[in-house]
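K.L.:
Sequence unavailable; structure follows:
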């Protein structure tokens, strides 16, 4: 549905901090599915950890947040705005993410109130949950 060039036209993130590669599907303007291909040449693997690469959990959360931001900012009323991560709740990490993995990033918007969005977020590797929790966004003008 969207490639990396399309994504960069919606959200302001750029390499090395653009953490979603493609958007596969948007369902009913409330659910989005993206992909992140994890590779060994990413900057964070130089120090996390040099002897055993593990993607930092905070970057998995950021990848989910960027995917959710694409959902919010692709709506006509939000074009040209910025979505910022406003909160994380009940986030649990169930599986390590390593180079060679493809993260499927699923974000379901549960409610919007006064420019604040609440979403359920899940990162999967294959059928295995890597991370799951709730994220909150604020739409910044």
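P.N.:
Yes, it's here. Keep in mind that this is a model prediction, so the values were computed, not measured.

K.L.:
For the rest of this, base every contact and every neighbour count on C-alpha atoms.
P.N.:
Will do.

K.L.:
separation between the closest residue to residue 12 other than its chain neighbours and residue 100?
P.N.:
Spatially, and ignoring its direct neighbours in sequence, residue 12 is nearest to residue 82 (7.6 Å; CA to CA, 6 or more residues apart in numbering). Computed as CA to CA, to the nearest Å, the residue 82 to residue 100 distance reads 31 Å.

K.L.:
And here is the other one:
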């Protein structure tokens, strides 16, 4: 337990009930620790079967940094939207500060994503996010977000 709250775990279906991302752009495989309004630890299993490895880079497959940031944003959205005050809403990333890439992420890596709340004012705020492979820091950043009502597209 952290902060008097019980930690939760989420599988892929439970993740899809919180965030709108779907295959092929759903990158978080599962959440192993979730304390709403506080912190989250999620996992992305990086496999050679990911289509982007065909072109990034042939003979030297490396997960693109922009997709690592996207994975971080998805994990952050799970934490944000697990809060009862943001139920049935959508979190949008509005900015990235202090992004640092320390180590490459390659097929076969198990990437752990750690998210903690930074600031929160009404429906906007920041989260601090870091990714690790084998307990080594790979990427860190502060992400800004805004939460708004779900929007339904009609054609």
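P.N.:
Thanks, I have it. Fair warning: this is a prediction, and the values are worked out from it, not measured in the lab.

K.L.:
Need the residue closest to the centroid of the first structure.
P.N.:
Ranked by distance to the mean C-alpha position of the first structure (CA atoms, centre = their mean), the top residue is residue 64 at 2.1 Å.

K.L.:
Trace it over to the second structure, please.
P.N.:
Per TM-score structural alignment, the equivalent position to residue 64 of the first structure in the second structure is residue 72.

K.L.:
Roughly how far does its match sit from residue 54 of the second structure?
P.N.:
Separation of residue 72 of the second structure from residue 54 of the second structure (CA to CA) stands at 22 Å.

K.L.:
List the single closest residue to the aligned residue in the second structure for residue 14 of the first structure in space, sequence neighbours excluded.
P.N.:
In the second structure, the residue paired with residue 14 of the first structure according to TM-score structural alignment is residue 22. Spatial nearest neighbour of residue 22 of the second structure, chain neighbours left out: residue 16 (7.2 Å); criterion: CA to CA, 6+ apart.

K.L.:
next one: residue 44 of the first structure
P.N.:
residue 55 (7.5 Å).

K.L.:
before we move on, the earlier item: check the secondary structure at the match of residue 64 of the first structure for me.
P.N.:
helix (DSSP: H, G, I helix; E, B strand; the rest coil).

K.L.:
The closest residue to residue 74 of the second structure other than its chain neighbours: what secondary structure?
P.N.:
Distances taken as CA to CA, 6+ apart place residue 28 nearest to residue 74 of the second structure, at 6.9 Å, with adjacent residues excluded. Following three-state DSSP, residue 28 of the second structure is assigned to coil.

K.L.:
ok, now the one 3 residues further on?
P.N.:
Taken by three-state DSSP, the conformation at residue 31 of the second structure corresponds to strand.
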